[in-house]
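# Next comes the sequence, and after it the predicted model I'd like to discuss.
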Amino acid sequence: MKNIRTQKLVLPFLIVIFLIGSSFTANIAKWEHLGSRTVNYKIDRDVIKVTARDGVFKKLKIKVTNGSLNMHRIVVQYGNGEKQVIQVKKNFARGSATRVIDLKGNKRIIRDITFFYDTKNLSRKRAKVHVFGKH
């Protein structure tokens, strides 16, 4: 009797866990890695080229690994020549990320992404900036 009651409780629990896990995996899969750059120890800018074959994007997210840096702004150059300047002004600790950034005009082809930063925070390791796009 106790075994049947346990089975009745376990099956719905497993179904809920499966549904939560599959929705989480589906959400992560929508983010595409567009490129990465290891930054220098100074005030600088770096460019990540994105091609039309990568598709069109609605959102961006930036993540910093390995070290820390001070991000000032991001400039997104679209396929039609338009630019969008995104003021970030954030001190990134290793492993931190931006909020989700909505792109102007919804689904856009991105030509390149330029980010302006400095590393005056005396980080021992050079930070690596990763850019992700969401369709």
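It's in. Residues are numbered from 1 along each chain as shown.
# Please count neighbours and contacts with C-alpha atoms only from this point.
Will do.
# I'd guessed Gly67 sits against Ser96; true?
No: between Gly67 and Ser96 there is no contact under Cα atoms under 8 Å: 10.0 Å.
# So the two - more neighbours on which side?
A count of neighbours by other Cα atoms under 10 Å puts Gly67 above the other of Gly67 and Ser96, at 21 against 13.
# second one coming, line it up with the first:
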Amino acid sequence: MKNGFALFISICMLTGISSSLAAQSWTFLGSAKVHGVGVDHDEILVTAMQGDFSAIKLFVENEGIEFERVVVHFGNGSQQELAIRDFIPAGGETRVLDLTGRDRIIHSVDFYYKSNPVTKRKGKVKLYGRR
């Protein structure tokens, strides 16, 4: 009975995320597993074929992550640092992170975080972009 209820809740959450992303025309850009313990950073590479974006959002799976900052690297060589400084639980998401300027073709995104050293589960970060 508990497993059925947990499955139902999971499906409802995924459906809600999918429909909210579709309504705002968010595009999946890539994902990365959080490998580090303590303070670390990882990178998500994005292909130029994805196009130009005005904002990004990060979704967290498996285990919560405390984000410090995100650095977005653009195809034209410029970069934008975005302070997050927030704990995002598993199943949660960051606020919308607006990108400034023109030519916002994303090359890669570095995210700096603190992971939970006690648990063996590692978080997964999914990156979405809004045109």
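Everything's here; your move. Since this is a predicted model, take the numbers as computed values, not measurements.
# mind listing what the residue nearest the centre of structure 2 touches?
Nearest to the geometric centre of structure 2 sits Leu58, at 2.0 Å (Cα atoms, centre = their mean). Residues near Leu58 of structure 2 by Cα atoms under 8 Å, 6 or more residues apart in numbering: Glu93, Thr94, Val125, Lys126, Leu127, Tyr128.
# between those, which is nearest Gln79 of structure 2?
Leu127 (16.5 Å; Cα to Cα).
# tell me which element the aligned residue in structure 1 for that closest one is part of?
Taking TM-score structural alignment, the alignment pairs Leu127 of structure 2 with Val131 from structure 1. According to DSSP states H and E, Val131 of structure 1 maps onto strand 128-134.
# which residue ranges form the strands in structure 1?
When secondary structure is read from DSSP state E, structure 1 shows strands at 31-38, 44-49, 56-57, 59-65, 69-78, 83-92, 101-102, 108-118, 128-134.
# Can I get those strands in TSV including distance to Arg5 of structure 1?
Below are the strands of structure 1 laid out as TSV (distance: least, Cα to Cα, whole Å):
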stretch	distance to Arg5 of structure 1
strand 31-38	41
strand 44-49	57
strand 56-57	49
strand 59-65	46
strand 69-78	55
strand 83-92	51
strand 101-102	48
strand 108-118	54
strand 128-134	44
